[in-house]
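**Student:** Sequence and predicted structure below; questions after.
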Amino acid sequence: MNIHEYQAKELFEKFGVPSPNGKVAGSAAEAQAVAEEIGGGNYVVKAQVHAGGRGKGTFKNGFQGGVHLDSDPVKIGEIAGQMIGETLVTKQTGEEGKLVRKVMVAESVDIVHEYYLSILMDRATSRPVIVASVEGGMDIEEVAENRPEKILKQFIHPLAGLQGYEVRKLIKGLGLSKDAGKQFAKLLTNLYKLFIESDCAMVEINPLVETTDDRILALDAKFGFDDNALYRHPDIMAYRDKDEEDPREVAAGEYDLNYIGLDGNIACLVNGAGLAMATMDIIKHAGGDPANFLDVGGGATKEQVAAAFKIITGDPNVEAILINIFGGIMDCNVIAEGVVAASKEVGLNIPLVVRLEGNNVEAGKKTLQESGLNLITGDDILDAAKKVVAATQAA
């Protein structure tokens, strides 16, 4: 799960991670009021969407940029009015863009230097790792590729936690002065506490800034959370913005289905994550492109299968469907009944290729044969993949 920047700011305040004064606004009038409340100096107004590259983005109404600076609260309100209710297109949103429903208004600070700072889980070592760089405010991937010597990494023992000497190594590597180093040490300690206690998968501050008035502040932040641990954090769950998520994935979550939308045209309905991955691979091997990852699990009900089928047929890019079921725990007939029910409800009019094996497979095949559906059977996974690819090419 991801959260908005203004929500990240609320978490920072809770854990004592310093950031510029600011609040969220849902209208031009609210944005102006926030600026007036902050008072004095310059202000920054930022579109709140789950995507990077906002500053260089373009709104479909022609307004340029999702991040703007101004010293006049009235002007801040006018800028917010150009953003709220409009669609912002960035390099991360794709051409469809993201609808901006809120903006964040914050004090603008004068920056001496920008740094990069993040904490994430390193899968290779199963440890948290702190990544820092003196080159903040830009894509860390570009820095890592072109100037890898500018990237600092500090692995943290999960039981020992963040140690003082590890913080000092990072301070030295970033070249921070004595006072800035003390502020950084406190910020990093609190940030690590936030990371651990909130079950984060990633927290990224880009940029972390040193200001002309000698403050170290988190200027922009991105969070990712371990979805499997969110049940422990109802306060963080309350931050979830379903409007920012793929509606297909939201619908799948309501039925406890494991679904990820992709860009292909062949939908997959499979039981088991490993088999689902293998099915996607073999579709590619046969010359096709999978439209989704969909694992209905080992004990799916008829209702879950029907819901899964409706989700994949609701994707306008889908030109054919491959159902690949191996019934170990799963009853093949349950799958068949769910598919038949959903097909009749949605009025299926695209090719359907089915491969069933395992528990109660004969009953499942009989249900499909007697359904009256126009389907194609696959003898094995490769045969099914070739047939579904051929069906899309024939169409």
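**Tutor:** Right, received. Where do you want to start?
**Student:** C-alpha from now on. contacts and neighbour counts both.
**Tutor:** Will do.
**Student:** Strands of the stretch 151-300 of the chain, residue ranges please.
**Tutor:** For the stretch 151-300 of the chain, the strands defined by DSSP state E, counting those that start in this stretch occupy 151-155, 200-211, 216-218, 221-225, 258-261, 266-270, 292-295.
**Student:** most tightly surrounded among the ones you listed?
**Tutor:** Of all the strands of the stretch 151-300 of the chain, strand 266-270 carries the top mean neighbour count, a mean of 27, counting by mean count of other C-alpha atoms under 10 Å.
**Student:** for it, packing partners?
**Tutor:** Counting contacts by 3 or more C-alpha pairs under 8 Å, 6 or more residues apart in numbering; DSSP states H and E, strand 266-270 packs against helix 273-285, strand 292-295, helix 302-313, strand 320-327, helix 381-394.
**Student:** sorry, back to before: mind putting the strands of the stretch 151-300 of the chain into JSON lines with distance to Ile38?
**Tutor:** Formatted as JSON lines, the strands of the stretch 151-300 of the chain follow (distance: least, C-alpha to C-alpha, whole Å):
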{"stretch": "strand 151-155", "distance to Ile38": "35"}
{"stretch": "strand 200-211", "distance to Ile38": "18"}
{"stretch": "strand 216-218", "distance to Ile38": "17"}
{"stretch": "strand 221-225", "distance to Ile38": "20"}
{"stretch": "strand 258-261", "distance to Ile38": "41"}
{"stretch": "strand 266-270", "distance to Ile38": "51"}
{"stretch": "strand 292-295", "distance to Ile38": "46"}
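**Student:** Would you tell me which of these gets closest to Ile111?
**Tutor:** strand 200-211 (4.3 Å; C-alpha to C-alpha).
**Student:** OK, contacts around the nearest residue to Phe223 once chain neighbours are set aside?
**Tutor:** Of all residues not flanking Phe223 in the chain, Val203 sits nearest, at 4.6 Å (C-alpha to C-alpha, 6 or more residues apart in numbering). Neighbouring residues of Val203 by C-alpha atoms under 8 Å, 6 or more residues apart in numbering: 118-120, 195, 221-224.
**Student:** let's bring in a second model and compare:
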Amino acid sequence: MDLYEHQARELFAEHGIVVPRAEVTDSAARARGIARGLGGRVVVKAQVRTGGRGKAGGVRLAPDPAAAERTARRILGMEINGHPVRAVMLAEPVDIDAEFYVSYVLDRASGTFLAIASAEGGTEIEEVAAARPEAVARIPVDPAEGVTAAKAAQIADAAGLPPEAVDVLVRLWAVLTREDALLVEVNPLVRTTTGQLAALDGKVTLDDNARFRRERWGAQEATHDDPLEAEAAAKGLNYVKLDGEVGVIGNGAGLVMATLDVVAGCGARPADFLDIGGGASARIMADGLHVILSDPAVRSVLVNVFGGITACDAVADGIVQALDRVHLTKPLVVRLDGNNAARGRALLDARAHPLVHQATTMDGAAQQAAALALAANPS
């Protein structure tokens, strides 16, 4: 379950992470009064569970309460990446000295969490990773040890974050573990001109089975604005729709995130995040392929699997059986590596589907999937 930004900020504040004052409303008229209470000048932000709000016009600065009302009226009712805007958050603006990126995400493949951090916040982390991969630090976190002050200092040092970020990293880990989250992200974490660190934006994804989620926000908040995300959630898939043309399936959050970065580095855009975790049965593969192929923006699909406990031949068998259940209409590039990879590739060769291609490396698979997608959609 993805939280709205204002809900994520609420959790941050409860764990001692500084957030600017803000209030949420679904009324443009009410926005005027909120702006007045926040000092007049406010940032009006669409509350939707998707990225790209700023580029779509869903984040605007209003210089006074009257402008806040007009801006809220303009944003309410918008659609951003297919997500209708039903509420806006008005936040007190801050004077920014520097912007950073910090997050923790569950890496199912390795059985650990991954800390991802960068001294270049405020933009899509995928863009930073594609242009300057050395600017993004990825540090494994043992869930049994967690993020102590020493571990946080290691993360901050690797990413080039200021020393005061250590406290924020420790507190963000508390958000992840105490609230049953699978992902916590702050982008940007800013240093204000007064030297204070504050979370200007945040993402939190909670485990759908978490007692906290059910008790705090209830079943209504578990709904998904995007129909594909709703369908995927109903099938038990860990799926997030993105704005690209290459569908991505992988096993393990860290591997999937790395795959998104490599696809972006090949000049294409990933269309989704889909982590099948440790299982790749025929049903899971069929459900995943059906959801991805239902996205009209998808021009090719990349399956990137590293066999561990779940061997590659089992994954390949799931793909073969899925091909009998799903009408494949777009090219599918498969990269298998690890446990029983050769046997898995042989199973796919024997199936000999004209739209199924194989690659032996992640870079090669991403390049092939990107080329196929761009050839199908040259604009």
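**Tutor:** All right, it came through fine. Since the structure is predicted, the reported quantities are computational estimates derived from the model, not experimental observations.
**Student:** Mind checking the helices and strands packed on strand 266-270 of the first structure for the one nearest to Val340 of the first structure?
**Tutor:** Ranking those by proximity to Val340 of the first structure (C-alpha to C-alpha) places helix 302-313 first, at 8.2 Å.
**Student:** tell me, that closest one lands on which residues of the second structure?
**Tutor:** Counting by TM-score structural alignment, helix 302-313 of the first structure lines up with no residues of the second structure.
**Student:** Stretch 131-150 of the first structure now?
**Tutor:** Using TM-score structural alignment, stretch 131-150 of the first structure corresponds to residues 116-135 of the second structure.
**Student:** chain center to the matching stretch, what's the gap?
**Tutor:** 14 Å (C-alpha atoms, centre = their mean, to the nearest Å).
**Student:** what's the answer for stretch 133-152 of the first structure, then?
**Tutor:** So, by C-alpha atoms, centre = their mean, the centroid of stretch 133-152 of the first structure is 22 Å from its chain's centroid.
**Student:** And the aligned partner of Thr193 of the second structure in the first structure, how far from Asp110 of the first structure?
**Tutor:** Aligned counterpart of Thr193 of the second structure in the first structure: Thr212 (TM-score structural alignment). Counting by C-alpha to C-alpha, to the nearest Å, the gap from Thr212 of the first structure to Asp110 of the first structure is 6 Å.
**Student:** do Arg54 of the first structure as well
**Tutor:** From Arg54 of the first structure to Asp110 of the first structure the distance is 20 Å (C-alpha to C-alpha).
**Student:** Who has more neighbours out of the two?
**Tutor:** The neighbour comparison of Arg54 of the first structure against Asp110 (other C-alpha atoms under 10 Å) goes to Arg54, with 23 against 13.
**Student:** what number of residues lie near the residue nearest to Arg53 of the second structure when sequence neighbours are not counted?
**Tutor:** Among residues not flanking Arg53 of the second structure along the chain, Val59 sits closest, at 6.2 Å (C-alpha to C-alpha, 6+ apart). Look at Val59 of the second structure: counted by other C-alpha under 10 Å, it has 21 neighbours.
**Student:** which residues does the counterpart of Val59 of the second structure in the first structure contact?
**Tutor:** Under the alignment (TM-score structural alignment), Val59 of the second structure maps onto Val67 of the first structure. When contacts are counted by C-alpha under 8 Å, 6+ apart, Val67 of the first structure is found next to 44-47, 54-55.
**Student:** Out of these, flag the one nearest to Gln82 of the first structure.
**Tutor:** The closest of these, once distances to Gln82 of the first structure are taken by C-alpha to C-alpha, is Ala47, at 10.2 Å.
**Student:** The spatially closest residue to the closest one that is not a sequence neighbour and Val49 of the first structure, how far apart?
**Tutor:** Counting by C-alpha to C-alpha, 6+ apart, Ala47 of the first structure lies nearest to Val103, which is 4.5 Å off, once chain neighbours are set aside. Per C-alpha to C-alpha, Val103 of the first structure is found 9 Å from Val49 of the first structure.
**Student:** Compare those two and say which one has the larger neighbour count.
**Tutor:** Val103 (30 against 24).
**Student:** so what's whatever residue of the second structure lines up with the more buried one up against?
**Tutor:** Per TM-score structural alignment, the equivalent position to Val103 of the first structure in the second structure is Val88. Residues near Val88 of the second structure by C-alpha under 8 Å, 6+ apart: 24-26, 44-47, 72, 75-76.
**Student:** List buried members of those residues by neighbour count.
**Tutor:** Among the contacts of Val88 of the second structure, those classed as buried by 16 or more other C-alpha atoms under 10 Å are 24-26, 44-47, 72, 75-76.
**Student:** Now the two most distant members of those.
**Tutor:** So for those, where distance means C-alpha to C-alpha, the most widely separated pair is Val24 and Ile75, at 13.1 Å.
**Student:** Just give me the closest of the buried ones among the contacts of Val88 of the second structure to Leu289 of the second structure.
**Tutor:** Closest to Leu289 of the second structure, out of all of those and judged by C-alpha to C-alpha, is Gln47, at 29.1 Å.
**Student:** if we can go back for a sec, if I look at the match of Val103 of the first structure, how far off is Tyr4 of the second structure?
**Tutor:** From Val88 of the second structure to Tyr4 of the second structure the distance is 10 Å (C-alpha to C-alpha).
**Student:** Identify the contacts common to these two.
**Tutor:** Common contacts of Val88 of the second structure and Tyr4, defined by C-alpha under 8 Å, 6+ apart, comprise Gln47.
**Student:** still on that earlier bit, distance of the match of Thr193 of the second structure relative to Val109 of the first structure?
**Tutor:** 8 Å.
**Student:** and those two? which has more neighbours close in?
**Tutor:** Val109 (20 against 12).
**Student:** Help me confirm that the more buried one comes into contact with Thr211.
**Tutor:** Yes - here Val109 of the first structure reaches Thr211: they are 6.6 Å apart, a contact under C-alpha atoms under 8 Å.
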